[in-house]
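Asker: For reference, the sequence and a predicted model appear below.
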Amino acid sequence: MSEVLGGDWLTLAHQAKDLLSQHKGKIGLHGPSWGLDISNPDSDIQKITSKRIDTSLSICSYIGADQLVIHSPYSVWNFSKKN
């Protein structure tokens, strides 16, 4: 993931855009998730997580995607409300 989102994502995004050029339906991408935790309180980790999500949104925009799926840490947030 870091090789793409932290590097030359444009080459792969261009290939995907070409492959999807005849597609008439909606396009959605799954956001970055492996090793990233949007609930992490460490500001350094928050910065890289935000950067990866921002890059994913740029890819969505480039290829014409309608949505980016990002899973919230519901169980973490829900757990903290119970205590």
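Answerer: That came in fine, so what should we check first? Small disclaimer: the values here were computed from a predicted structure and weren't measured.

Asker: can we go C-alpha only for contacts and neighbour counts from here?
Answerer: Fine.

Asker: What segments of the chain are strands?
Answerer: 28-30, 67-69 (DSSP state E).

Asker: Let's have these in TSV, adding mean neighbour count and distance to Leu19.
Answerer: Compiled in TSV, those are given as follows (neighbours: other C-alpha atoms under 10 Å; distance: least, C-alpha to C-alpha, whole Å):
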stretch	mean neighbour count	distance to Leu19
strand 28-30	14	14
strand 67-69	15	18
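
Asker: Second structure for comparison follows:
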Amino acid sequence: MTLTDADVSRIVEMAWEDRTPFESIEMQFGLNESGVIALMRSHMKASSFRMWRKRMAGRVTKHRALRSPEVQRHRASHTRQA
């Protein structure tokens, strides 16, 4: 799958968001968690990538199966509808 610059920008944005699970990124763009990690590594400075990985480590809201039912989904007006 070829991603446009806009797709890459949106994936990076979604990856930084606390409430957006990796499963949503996979559903919209076909990239699983390891694919998102690879994309982030290749499109960020090394220090920014390390900061992101540290932030995501143990963040249960990034995995739909681990998150609390109280965590509601937020959909920005510019996202694609599934």
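Answerer: Okay, I see it. This is a predicted model, so every value here is computed, not measured.

Asker: where does the TM-score land?
Answerer: TM-score of the superposed chains, computed with TM-score structural alignment, normalised by the length of structure 2, equals 0.31; 52 aligned residues with a C-alpha RMSD of 4.6 Å.

Asker: thinking again about what came up before, with distance to Ser61 of structure 1 as extra columns, can I get the strands of structure 1 in a markdown table?
Answerer: Formatted as a markdown table, the strands of structure 1 follow (distance: least, C-alpha to C-alpha, whole Å):
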| stretch | distance to Ser61 of structure 1 |
| --- | --- |
| strand 28-30 | 11 |
| strand 67-69 | 9 |
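
Asker: count of neighbours near Gln28 of structure 2?
Answerer: 14 (other C-alpha atoms under 10 Å).

Asker: ok, now how distant is it from Ala6 of structure 2?
Answerer: Distance, Gln28 of structure 2 to Ala6 of structure 2, by C-alpha to C-alpha, to the nearest Å: 13 Å.

Asker: Kindly report the same for Glu26 of structure 2.
Answerer: Taken as C-alpha to C-alpha, the span from Glu26 of structure 2 to Ala6 of structure 2 is 16 Å.

Asker: Likewise for Ser42 of structure 2?
Answerer: 16 Å.
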